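Enquirer: next come a sequence and a model predicted from it.
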Amino acid sequence: MNILIANDDGVFAPGIQALAKALKPLGRVVIVAPESERSGFSSALTLDRPLRPVQIAEDVWAVNGTPADCVYLSMNGLFDFEFDLVVSGINSGANLGDDVLYSGTVGAAFEGRLMKQPAIAVSLAGHNVRAYQHPQDYMQAAQWVHDFIAQGLPSLPARHIFNVNIPDVPVLQGTKITYQGQRTQSKPITSQVDPRGRQVYWIGLSGEAVAAPKKGLTEIESDFFAVANGYVSVTPIQMDATNYDVLQSLHSQFSQIG
């Protein structure tokens, strides 16, 4: 099996190194990742300048672009062979609820949405993960990903991926299939004046998790709930954002107007 690994923390990030080491028993592992951190780039592609993939070691490439660029290049001509699976991560920090809109980790995984096996976005969720500097800090999460793949990935409809959040706890309590939770509005921006007298702004922190049970999902919890209770959260998410619950109603309304 040929496995492509990308991320948004950069090619030298400890999370991607731990993931590559854990997955090597499963087949050929190729890392193609941004040359530096590209968090928050979602599914952005670079269209205003050329991309420059540079091989820095055997099966390790750095790209002067976004996480999605890395997967796009890899699947569209950078290599003379095809990949069987795309895994993005391990991200340093959670990607829960509304985070998936902005996440470069998730954006990279979505570039692999058309493969036969569903792509996987993997994040380590905890309060201190930004301080982790060594691959061994991510090894429990990396081993979980190895086992998840080795046992045979569950099937998903086309254009779906798995968004996986692994809590930073000494002992994992198990795995829960979850739905995507919600956050409150983001915290206010912070305004400052730089040394040259210009007004600058820092984007605020993410909003808090919202307890919003989903209709009809009486036995399924949110991704926030799973991680908060020590469980790995596995959420199937899709590219199609159409709200089919209201589609027919809106169609009828506009038909009457027309």
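Expert: Now that the structure is in, tell me what you want to look at.

Enquirer: going forward, measure contacts between C-alpha atoms and count neighbours the same way
Expert: Will do.

Enquirer: quick one, strands of the stretch 51-200 of the chain?
Expert: Assigned by DSSP state E, counting those that start in this stretch, the strands in the stretch 51-200 of the chain fall at 54-57, 60-63, 85-92, 120-125, 160-167, 174-177, 182-183, 190-193, 199-202.

Enquirer: pretty sure residue 32 contacts residue 74?
Expert: Yes: using C-alpha atoms under 8 Å, residue 32 is in contact with residue 74, at 7.4 Å.

Enquirer: higher neighbour count, those two?
Expert: Taking other C-alpha atoms under 10 Å, residue 32 and residue 74 do not tie; residue 32 has more neighbours (26 against 23).

Enquirer: can you give me the distance of the more buried one to residue 90?
Expert: 13 Å (C-alpha to C-alpha, to the nearest Å).

Enquirer: swap in residue 119?
Expert: Taken as C-alpha to C-alpha, the span from residue 119 to residue 90 is 13 Å.

Enquirer: what about the two, which has more around it?
Expert: residue 90 (33 against 28).

Enquirer: could you tell me how many residues sit around the closest residue to residue 167 other than its chain neighbours?
Expert: The spatially closest residue to residue 167, leaving aside those adjacent along the chain, is residue 125, at 4.6 Å (C-alpha to C-alpha, 6 or more residues apart in numbering). The tally of other residues near residue 125 (other C-alpha under 10 Å) stands at 26.

Enquirer: now residue 125: how far from residue 193?
Expert: As judged by C-alpha to C-alpha, residue 125 and residue 193 stand 33 Å apart.

Enquirer: ends of stretch 134-142, what's the gap?
Expert: With C-alpha to C-alpha as the measure, stretch 134-142 spans 13 Å from end to end.

Enquirer: please state the offset of that stretch from the chain centre?
Expert: 17 Å (C-alpha atoms, centre = their mean, to the nearest Å).

Enquirer: next one: stretch 82-94
Expert: In terms of C-alpha atoms, centre = their mean, the centre of stretch 82-94 is set 7 Å apart from its chain centre.

Enquirer: okay, now the one to match up with it:
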Amino acid sequence: MNILIANDDGVFAPGIQALAHALKPLGRVVIVAPESERSGFSSALTLDRPLRPIPIAQDIWAVNGTPADCVYLSMNGLFDFEFDLVVSGINSGANLGDDVLYSGTVGAAFEGRLMTQPAIAVSLAGPNVRAYQHPADYAVAAQWVHDFIANGLPTLPPRHILNINIPDVAELKGAKITYQGRRSQSKPITSHVDPRGRQVYWIGLAGEAVADPRKDVGEIQSDFFAVANGYVSITPIQMDATNYDILGHLHDSLSPAL
């Protein structure tokens, strides 16, 4: 099996190194990742300048672009062979709820959405993970991903991926299939004056999780709930964002005016 690994933390990030090491027993592992951190780039592609994939070691490439660029190049001519699976991560920090709208980790996985096997976005969730500097800090999560893939990936509808969040706990309780939770409004921006007297702004932190039990999914809980209780969260997400529940109603109500 040929496995493509990308991320948004950069090609030298400890999470991607741990993941590559853990997946090598499953086949050929190729890392194609941004040359530096590209968090928050979602599915952005670079269209205003050329991209330069640079091999920095055996089966490790650095790209001067976004996470989605890395997967797009890899699956559209950079190599003379095809990949069987795309795994994005391990991200340093959670990608829960509304995070998937912005996440470069999820964006990279979505570029692998047309593969026969579901692409996977993997994140390590915990208050201290952004300070981790060594692949050993991600070893438990990486081994979980190895076992998950080795046991056989589930069959999903076309254009779906799996968004996986692994809690940074001493002992995992197991895994739960979850739905995408919701966050409250983001924290306010903060304003400062830089040393040259110019006003600058920082984007506020993400909002907190919002309790939203959904009757249509039975006993299934949100990704926030699973991670908060020590379980790996496995959420199927899709490219098609059409709201089919209101599609007909909207058509009927607006058609006379269109």
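Expert: Noted; the coordinates are in hand. A quick note: this is a predicted structure, and the numbers were derived from the prediction, not measured.

Enquirer: overlap in contacts of residue 32 and residue 74 of the first structure?
Expert: Common neighbours of residue 32 of the first structure and residue 74, counting by C-alpha atoms under 8 Å, 6 or more residues apart in numbering, are residue 4.

Enquirer: list the buried residues in stretch 23-34 of the second structure.
Expert: Neighbour counts over stretch 23-34 of the second structure (16 or more other C-alpha atoms under 10 Å) mark 23, 29-34 as buried.

Enquirer: and for stretch 120-138 of the second structure?
Expert: Applying 16+ other C-alpha under 10 Å to stretch 120-138 of the second structure flags 120-126, 129, 135, 137-138 as buried.

Enquirer: with stretch 172-187 of the first structure instead?
Expert: For stretch 172-187 of the first structure, the buried set under the neighbour-count rule, 16+ other C-alpha under 10 Å, comprises 172, 175-183.

Enquirer: do you know how far residue 113 of the first structure is from residue 120 of the first structure?
Expert: 9 Å.

Enquirer: for these two, list the residues in contact with both.
Expert: Taking C-alpha under 8 Å, 6+ apart as the contact rule, residue 113 of the first structure and residue 120 both touch residue 161.

Enquirer: residue 158 of the first structure is in contact with residue 114, isn't it?
Expert: Yes: judged on C-alpha under 8 Å, residue 158 of the first structure makes contact with residue 114 at a distance of 6.7 Å.

Enquirer: quick revisit: between the buried residues of stretch 120-138 of the second structure, which is nearest residue 163 of the second structure?
Expert: Minimum distance to residue 163 of the second structure across those is 4.9 Å, recorded for residue 121 (C-alpha to C-alpha).

Enquirer: just give the nearest non-adjacent residue to residue 17 of the second structure, would you?
Expert: Leaving out its chain neighbours, the residue that sits closest to residue 17 of the second structure by C-alpha to C-alpha, 6+ apart is residue 135, at 6.1 Å.

Enquirer: then residue 192 of the first structure?
Expert: Residue 192 of the first structure sits nearest to residue 200 (C-alpha to C-alpha, 6+ apart), 5.3 Å away.

Enquirer: and the gap between the one you found and residue 191 of the first structure?
Expert: Going from residue 200 of the first structure to residue 191 of the first structure by C-alpha to C-alpha gives 6 Å.

Enquirer: and the residue mapped onto residue 56 of the second structure from the first structure, what does it touch?
Expert: Alignment note: residue 56 of the second structure maps to residue 56 in the first structure; criterion TM-score structural alignment. Contacts for residue 56 of the first structure (C-alpha under 8 Å, 6+ apart) come out as residue 62.

Enquirer: now tabulate the buried residues of stretch 172-187 of the first structure in a markdown table and tack on distance to residue 6 of the first structure.
Expert: A markdown table is the format used below for these (distance: C-alpha to C-alpha, whole Å):
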| residue | distance to residue 6 of the first structure |
| --- | --- |
| 172 | 25 |
| 175 | 23 |
| 176 | 25 |
| 177 | 24 |
| 178 | 24 |
| 179 | 24 |
| 180 | 22 |
| 181 | 25 |
| 182 | 26 |
| 183 | 26 |
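
Enquirer: does residue 41 of the second structure touch residue 66 like I think?
Expert: Yes: between residue 41 of the second structure and residue 66 there is a contact under C-alpha under 8 Å: 6.7 Å.

Enquirer: anything in contact with each of these two?
Expert: By C-alpha under 8 Å, 6+ apart, the residues touching both residue 41 of the second structure and residue 66 are residue 104.

Enquirer: show me which of those two is the more surrounded one.
Expert: Per other C-alpha under 10 Å, whichever of residue 41 of the second structure and residue 66 has more neighbours is residue 66, with 31 against 21.

Enquirer: number of nearby residues for the closest residue in space to residue 117 of the second structure that isn't next to it in sequence?
Expert: Using C-alpha to C-alpha, 6+ apart and skipping the chain neighbours, the partner closest in space to residue 117 of the second structure is residue 85 (6.1 Å). Burial measure for residue 85 of the second structure: 21 neighbouring residues, criterion other C-alpha under 10 Å.

Enquirer: before we move on, what about the one 10 residues further on?
Expert: Per other C-alpha under 10 Å, the neighbour tally for residue 95 of the second structure reads 27.

Enquirer: I'd assumed residue 167 was in contact with it.
Expert: No: taking contacts as C-alpha under 8 Å, residue 95 of the second structure lies outside contact range of residue 167: 11.1 Å.
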